[in-house]
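Trainee: pasted the sequence and its predicted model underneath.
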Amino acid sequence: MDDGLNELFSALSDPTRRAILGRLAYGKATVAELAKPFKLSQPAISKHLKVLEEAGLIRSGREANSRPRELEPDAFKKISDWIADYRRFWDQNFDRLDDYLSTVQGNENDKSGD
């Protein structure tokens, strides 16, 4: 089953691409705007953008003479849904740990009350 998660997580594995996504969280930006904080050429940034677009994390718009990029919310929903399964797993484990600690603390209180 190809759910696209491998491509999504591969794209997210690069810190430059994560920083680009962080910038795009504030709104659309052109390649030149995205390249500013990095010591990379516009072609290098464009390669990162291509990876992000192919993974479905961003999309390219069209405004006058530019093609600003913006986030693609559906991809982030897919990631969030996948993570939610693991969040439930950890929540259940923490609930069991809370129960155990309450039991242990209750036993200690019973012993000190003797």
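Mentor: Sure thing, it's come through. Residues are numbered from 1 along each chain as shown.
Trainee: only C-alpha atoms from now on, for both contacts and neighbour counts.
Mentor: OK.
Trainee: which stretches of this protein form helices?
Mentor: With DSSP state H as the criterion, the chain has helices at 5-12, 15-24, 31-35, 42-54, 73-112.
Trainee: structure two is appended below for comparative analysis:
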Amino acid sequence: GPLTVGEIADRLHIRQPQVSKHLKVLNESQIVEVRPEANRRFYKLRPEPLREMDGWLKTFRSIWDDQFNQLEDYLREIQEDKSN
């Protein structure tokens, strides 16, 4: 659920100014949403941008999988050649 800067800092074991700096960037990128309440601000992740990013990364995952599979085959061949 939504957390304050202090709660986020406590969970991540980093100082509040660092958290605030990162949250500012995340808010400007619309990755988090902010809800002011009295003198505090509550931050919450927005799932939509993360889903979009995941969709974009899926195209690269298949390429990476193919490349790693080819590398694995190549390394296996080298190892078999050394064994013979």
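Mentor: Done, it's in. The structure displayed is predicted, hence computed values, not measured ones.
Trainee: one step back: can I get the helices of structure 1 in TSV with mean neighbour count?
Mentor: Shown next, in TSV, are the helices of structure 1 (neighbours: other C-alpha atoms under 10 Å):
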stretch	mean neighbour count
helix 5-12	16
helix 15-24	16
helix 31-35	16
helix 42-54	17
helix 73-112	12
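Trainee: please tabulate those helices in JSON lines, including the columns distance to residue 63 of structure 1.
Mentor: Conversion of these to JSON lines gives the following (distance: least, C-alpha to C-alpha, whole Å):
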{"stretch": "helix 5-12", "distance to residue 63 of structure 1": "26"}
{"stretch": "helix 15-24", "distance to residue 63 of structure 1": "16"}
{"stretch": "helix 31-35", "distance to residue 63 of structure 1": "13"}
{"stretch": "helix 42-54", "distance to residue 63 of structure 1": "17"}
{"stretch": "helix 73-112", "distance to residue 63 of structure 1": "20"}
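Trainee: tell me who's in contact with the residue nearest the centre of structure 2.
Mentor: Taking C-alpha atoms, centre = their mean as the criterion, residue 50 is the residue nearest the geometric centre of structure 2, at 8.3 Å. Each residue near residue 50 of structure 2 by C-alpha atoms under 8 Å, 6 or more residues apart in numbering is listed here: residue 31.
Trainee: measure the aligned partner of it in structure 1 to residue 44 of structure 1 for me?
Mentor: Using TM-score structural alignment, the partner of residue 50 of structure 2 in structure 1 is residue 76. As judged by C-alpha to C-alpha, to the nearest Å, residue 76 of structure 1 and residue 44 of structure 1 stand 24 Å apart.
Trainee: if anything else comes up later, I'll come back, but that's it for now.
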